[in-house]
Each structure stands twice: as C-alpha cells, then as structure tokens.
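Undergrad: Sequence isn't available, so here's the structure alone:
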C-alpha cells in the first residue's frame, strides 16, 4: 500500500472514529442534536485533518531527531560561557566544566534517544489544535471529547516513529 493511500485511509478512520466518539460523549450531557452533531463534525474533521498534518510533522521530526541522542549536561557550559569574561567567572566556568566532564563520563549511557523526543512536537501541536477548536466550538463535554484523541495520537506517534526507523534500518542494511 502506498504512503498516500495509507495516509488517506488513516485520516478517514480518524474521522469516523472521532465523529462517533464525540457524538456519544456529548450525548451524555445534552439532548440538543444540533450541538451534538456540530461537535461530532468539528472533532471528526479536526481529527482527520490533523492525522495528515501530524504524520507529516512526525516524519520531519523523525528525520531531524530520530538517529540522535540528546544529553542534558550541555546546558551549564552554554550558560557559563555567556558570563565567562572576568577572572572570577572564568574560574567558575572551569569548575563547572570539570564537574560536567566528570559527570558526562559517568552518565554517557543515560542520554535520551531522539526517538523519544521526535513525536512530542506533533503531539503538542495536535493537542493544542484539538483543545482550541473544541473551546471555540463550545463542546459540552470537552475533556471526554479530546483526551482519547491526544492519547491515541501519542500511541500512533510512537508506533509510527519506530516503524519509520525500522524501515530506515532495513534499507540501510540492504545498501
């Protein structure tokens, strides 16, 4: 199956699922069919559209961060270098530098893989869009409407990320 067909099929499934979910979730709190249908159309359309954008952003993030690791120990030297102009600040910088070099040697294996960070950008985008659109729409049962969308997007994001990286490893091993 081509990536375009897979993407359109995913968007269609997202629309149908979230339309149905939102219809049910909001029928629990109101009997106004117009409000229920409007909320279901908003969330279904948003979920279908965001699935396309989410997948595009995820592929970009995986290409950018997927094979890298991020160590959080680099922050202090950057901050110290800004202030390393006087003799006292140079001594502080050298002390921090020595301490960080020692801790980096010990903590080398505790880096955070980029694979774990790559889906966070699309997940944050999707969550913000879902929250904003449903706030504007005045969806009656807001959190029950959008929370499954955010949770399943996160699961989808990580599964898709690992799938992309596995395909890339297979292609690299063939070459």
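TA: Looks like it arrived, so ask away. Keep in mind that this is a model prediction, so the values were computed, not measured.

Undergrad: From here on, just use CA atoms for contacts and neighbour counts.
TA: Fine.

Undergrad: element containing residue 96, please.
TA: For residue 96, the element it lies in under DSSP states H and E is helix 87-106.

Undergrad: Which other helices and strands does the helix or strand just after that helix contact?
TA: Using DSSP H and E, the helix or strand that directly follows helix 87-106 along the chain is strand 112-113. Contacts defined by 3 or more CA pairs under 8 Å, 6 or more residues apart in numbering; DSSP states H and E place strand 112-113 against strand 69-70.

Undergrad: quick one: buried residues of the helix holding residue 96?
TA: Residues 93, 97, 100, 104 are the ones in helix 87-106 that count as buried (16 or more other CA atoms under 10 Å).

Undergrad: so can I have TSV of these showing distance to residue 57?
TA: Below are the buried residues of helix 87-106 laid out as TSV (distance: CA to CA, whole Å):
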residue	distance to residue 57
93	38
97	36
100	34
104	32
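
Undergrad: give the contact list for residue 137.
TA: 39, 42 (CA atoms under 8 Å, 6 or more residues apart in numbering).

Undergrad: picking that back up, give me the distance from the helix holding residue 96 to the chain's centre.
TA: 34 Å (CA atoms, centre = their mean, to the nearest Å).

Undergrad: Against which helices or strands is that helix packed?
TA: By 3+ CA pairs under 8 Å, 6+ apart, helix 87-106 packs against helix 75-82.

Undergrad: Give me the contact list for the helix it packs on.
TA: 89, 92, 93, 96, 97.

Undergrad: Okay, buried residues for it please.
TA: So for helix 75-82, counting by 16+ other CA under 10 Å, buried means residue 80.

Undergrad: Of the buried residues of helix 87-106, just say which sits nearest to residue 174.
TA: residue 104 (34.8 Å; CA to CA).

Undergrad: ok, second structure coming up, stack it against the first:
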C-alpha cells in the first residue's frame, strides 16, 4: 500500500471512529442533540485532520531522531541542575540529588533510542490541540471524548515509527 493511500485511509478511519465515539460518549450526558452532533463532527474532523498532520510530523521526526540515540549520562545531570536550585526542603533535595547521582552512575554509557522519542513531540501537539478544540467547543464529556484519541494516537505513532524504520531498513 502506498504511503499516500495509507495516510488517506488512516484519516478516514480516524474520522469515522472518533465521530461515532464522541457521539456515543456525549449522548450519554447531554440531551441537546445539536450539541452532541456538533461535538461528534468537531472531534471526527479534528481527528482526521490531526491524523494527517501527525503522520507528516512523525515522518519528519523519525527522519531526524529515528536512527539516533540519546545518552542518559547527559540527561541526568541536566535534571540535577534544574532541581539543585530548590532549597525549600533540604532533606528532600539531598535525597533526590543522591538518587539522581546514583542513577547517573548506573546509566553511564546507556542510551535511549531515538525511536522512543520520535513520536512524543507530535503526540504532545495532537493532545494539546484535541483538548483545546473540544474545550472551546464546550464538549460535554471532554475527557472521555479526548482520552481515546490521545491514547490511540500514541499507539499509532509508535507502530507507524517502527513501520517507517522497517521500510528504510528493508530498502537498504
């Protein structure tokens, strides 16, 4: 299946699924059928549009980070530096600092593959847009409406990432 066809099919499936889900979720809590239908149209259209944008952003993110690794030896000292300025509770600070120092020693040389990080930025953008648009729309059951969208977008993001990397590996 071509990438363009896969993208259009994903957007269509996203629209149908989230339209039906939102209609069901909001029909349980509201008797205003116009608001329920509008909420379903908003979420269905939003999900289809975000599927298109998310997939595009994910492909760019995988191109940039997919073959990279990020060393934990650099991440832990950054966390320590941020938290070292907190002086409100010395006991908590010392315990946290000791735990981070121990983690830095244990993680020396360890790395996180870029494939684990590639879907996170597009997922954060998608979640923010979905929550904001449904909040502005006054969707009656906001969290039940957007939670599956965020969860399944994350699952889709990782599956799509590994599919892209497998296609690249197979083409080499």
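TA: Noted; the coordinates are in hand. All of these numbers come straight from a predicted model, not from anything done at the bench.

Undergrad: from the contacts of helix 75-82 of the first structure, which is closest to residue 63 of the first structure?
TA: Using CA to CA, these come closest to residue 63 of the first structure at residue 97, 31.5 Å.

Undergrad: gap between the closest residue to that closest one other than its chain neighbours and residue 156 of the first structure?
TA: Using CA to CA, 6 or more residues apart in numbering and skipping the chain neighbours, the partner closest in space to residue 97 of the first structure is residue 77 (6.5 Å). With distances taken as CA to CA, to the nearest Å, residue 77 of the first structure is found 36 Å from residue 156 of the first structure.

Undergrad: what's the spatially most central residue of the second structure in contact with, if anything?
TA: Nearest residue to the geometric centre of the second structure (CA atoms, centre = their mean): residue 123, 2.2 Å. The neighbours of residue 123 of the second structure, taking CA under 8 Å, 6+ apart as the test, are 54, 150, 153, 154, 157.

Undergrad: Show me the subset of those that the first structure keeps too.
TA: Retained in the first structure (both residues aligned by TM-score structural alignment, their matches' CA atoms under 8 Å) from the contacts of residue 123 of the second structure: 54, 150, 153, 154, 157.

Undergrad: Secondary structure element for residue 162 of the second structure, which one?
TA: Short version, using DSSP H and E: residue 162 of the second structure is in helix 142-171.

Undergrad: For residue 49 of the first structure, state which of the buried residues of helix 87-106 of the first structure is nearest.
TA: The closest of the buried residues of helix 87-106 of the first structure, once distances to residue 49 of the first structure are taken by CA to CA, is residue 104, at 42.9 Å.

Undergrad: And the closest residue to the closest one other than its chain neighbours, how close does it get to residue 166 of the first structure?
TA: In this structure, residue 104 of the first structure finds its nearest non-sequential neighbour in residue 73, 6.8 Å apart by CA to CA, 6+ apart. Applying CA to CA, the value for residue 73 of the first structure to residue 166 of the first structure is 29 Å.

Undergrad: neighbour-wise, which of these two wins?
TA: residue 73 (15 against 12; other CA atoms under 10 Å).

Undergrad: That one reaches residue 102, doesn't it?
TA: No: applying CA atoms under 8 Å as the test, residue 73 of the first structure and residue 102 come out as separate, 10.7 Å apart.

Undergrad: Buried residues, stretch 129-148 of the first structure. List them.
TA: 130, 131, 134, 139, 140, 141, 142, 145, 146.

Undergrad: farthest-separated two in the residues you listed?
TA: It's 130 and 140 that sit farthest apart of those, by CA to CA, at 13.9 Å.

Undergrad: quick one: the helix or strand that contains residue 34 of the second structure to helix 142-171, angle?
TA: Residue 34 of the second structure belongs to helix 33-65 when assigned by DSSP H and E. Relative orientation of helix 33-65 of the second structure and helix 142-171, computed by axes from the mean of the first three to the mean of the last three CA atoms, to 10 degrees: 30 degrees.

Undergrad: how big is the offset of helix 33-65 of the second structure relative to the first structure?
TA: On superposition with the first structure, the mean distance recorded for helix 33-65 of the second structure (mean CA distance after the TM-score superposition for the first structure) is 0.3 Å.
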